[in-house]
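Q: Coordinates for the following, if possible.
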Amino acid sequence: MDFSLVRVDNRLVHGQIIETWLPFFKATRIVVVNDEVAGSFFRETVIRMAVPREVEVVIYGVEEFGRSQIARRRDEMRTIVLFSGVNDIVRAFEAGFRFHSLNIGNLYSDRCRLQCSPSVCLDDEDIADIRFLLDAGVAVELRSVPSDRPLDFRSLLAGGTGNGF
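A: The predicted structure follows:
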């Protein structure tokens, strides 16, 4: 079984994840992939406290996750994998993590070049990283919550929606 959701969300675990994505996929595991969280007992504890008790929480640094068994194996657990930035997911991909689709839900950059939605603002590095993933065969969509209509980044890059790509 593939991962239920692989998502870039600079807020990592928050209300949209807990209240919409977890029930939508009936997920039983959340994997947070972030170097800062993996290195901070306090941040790790806060994330674990925010997640319902019946959901397993696993936290990795980026390269560690790319090399981990959980990134390579496919089991029956419904798993949501969260990254805080597009560059982190590219680093994990380069370390061996493979996935078929990526959801971008919340992403903000102080160097915003492209405002894709109220919650997604990309800089040049984000755009280059998304192109890398698309070229590698990953389907990339923009969607905050399951009830939103997904926007396909390949069509956005081709100028299909007038959102600035």
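Q: CA atoms for contacts and neighbours, from now on please.
A: OK.
Q: where exactly do the strands run in the protein?
A: 5-9, 29-33, 56-60, 79-83, 101-106, 114-117, 120-122, 139-142, 151-152 (DSSP state E).
Q: Please name whichever of those strands is nearest to Leu22.
A: Closest approach to Leu22 among the strands of the chain (CA to CA): strand 79-83, 7.8 Å.
Q: May I see the strands of the chain organised as CSV, with distance to Leu133 and mean neighbour count added?
A: Formatted as CSV, the strands of the chain follow (distance: least, CA to CA, whole Å; neighbours: other CA atoms under 10 Å):
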stretch, distance to Leu133, mean neighbour count
strand 5-9, 13, 23
strand 29-33, 17, 23
strand 56-60, 21, 18
strand 79-83, 14, 23
strand 101-106, 9, 22
strand 114-117, 18, 17
strand 120-122, 15, 20
strand 139-142, 8, 21
strand 151-152, 13, 16
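Q: now the other sequence, so there's something to compare against:
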Amino acid sequence: MGKINLARVDDRMIHGQVMTKWTKGFGTNSVYVVDNATAADDFMKDIYVSTNSTGGLKIKVYSSTEVADEWKKNQFGDDKVVVVFKYIKEVKEALDAGLEIDALNVGGVSKKPNTDFVIPTVAVGADEKALLKEIHDSGIEVYFQTVPDSKRVEYDSVIK
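A: Got it, this is the predicted structure:
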């Protein structure tokens, strides 16, 4: 049976921090990118999948419902996965579709209009805060952390 080593929201999806810091340890062998737009774009999907890491990590791209279907099918088979969501709303969609996670790391959400920083690398607005509250209130641990060696900030200390 597979295992989700980390579920993370990072709108940059795959980048140096994810590939070099968050995938180390835990026996991670796969990164699943969850972004509805990328999953629907065969060209972009192929780019991600074809960039399989030189470190031996498999990269797969799913929509929020596809990743939940894959989980329900066989709990990701033998993969030990870092699941990277582009948007908080896609986390909620995947959970509603049947994906099961114990914790959610929110580590990279860029500043947009009507958003405020909760940590230096995460800016959320009212809609994202409401979704995070639903996720948190469902029993999933939500925390904010940019990289493993940076300070971990718990949901209750920044979302009121």
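Q: follow-up on the earlier one: with distance to Ile130 of structure 1 added, can I get the strands of structure 1 in CSV?
A: Shown next, in CSV, are the strands of structure 1 (distance: least, CA to CA, whole Å):
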stretch, distance to Ile130 of structure 1
strand 5-9, 11
strand 29-33, 18
strand 56-60, 22
strand 79-83, 14
strand 101-106, 10
strand 114-117, 13
strand 120-122, 10
strand 139-142, 8
strand 151-152, 11
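Q: Looking at those, which is nearest to Gly39 of structure 1?
A: Using CA to CA, the nearest of these to Gly39 of structure 1 is strand 56-60, at 8.9 Å.
Q: ok, average deviation of the closest one from structure 2?
A: Average distance, strand 56-60 of structure 1 versus aligned residues of structure 2 after superposition (mean CA distance after the TM-score superposition for structure 1): 1.4 Å.
Q: got the angle between that strand and strand 79-83?
A: 30 degrees (axes from the mean of the first three to the mean of the last three CA atoms, to 10 degrees).
Q: Provide the aligned range in structure 2 for strand 56-60 of structure 1.
A: Residues 58-62 of structure 2 are the counterpart of strand 56-60 of structure 1, counting by TM-score structural alignment.
Q: which residue sits closest to Glu70 of structure 2 in space, ignoring its chain neighbours?
A: Of all residues not flanking Glu70 of structure 2 in the chain, Phe76 sits nearest, at 6.3 Å (CA to CA, 6 or more residues apart in numbering).
Q: quick one: the one you found and Lys3 touch, right?
A: Yes: at 7.1 Å, Phe76 of structure 2 and Lys3 qualify as touching, with contact defined as CA atoms under 8 Å.
Q: any idea what Glu94 of structure 1 aligns with in structure 2?
A: That one, Glu94 of structure 1, aligns with Asp96 by TM-score structural alignment.
Q: hang on, the earlier thing: just give the number of residues close to the residue nearest to Glu70 of structure 2.
A: The burial count assigned to Phe76 of structure 2 is 19, neighbours taken as other CA atoms under 10 Å.
Q: Then the one 4 residues further on?
A: Applying other CA under 10 Å, we find 22 residues neighbouring Lys80 of structure 2.
Q: In this structure it contacts Asn5, no?
A: Yes: with contacts counted by CA under 8 Å, Lys80 of structure 2 reaches Asn5, the gap being 6.3 Å.
Q: give me every residue that touches the residue lying closest to Arg113 of structure 1 once chain neighbours are set aside.
A: Spatial nearest neighbour of Arg113 of structure 1, excluding adjacent residues (CA to CA, 6+ apart): Asp123 at 4.9 Å. Residues near Asp123 of structure 1 by CA atoms under 8 Å, 6 or more residues apart in numbering: Ser109, Arg111, Cys112, Arg113, Leu114.
Q: Asp123 of structure 1 maps to what in structure 2?
A: So Asp123 of structure 1 corresponds to Gly125, using TM-score structural alignment.
Q: which residues sit in contact with Phe26 of structure 2?
A: Asn5, Lys80.
Q: I appreciate the help and will end here.
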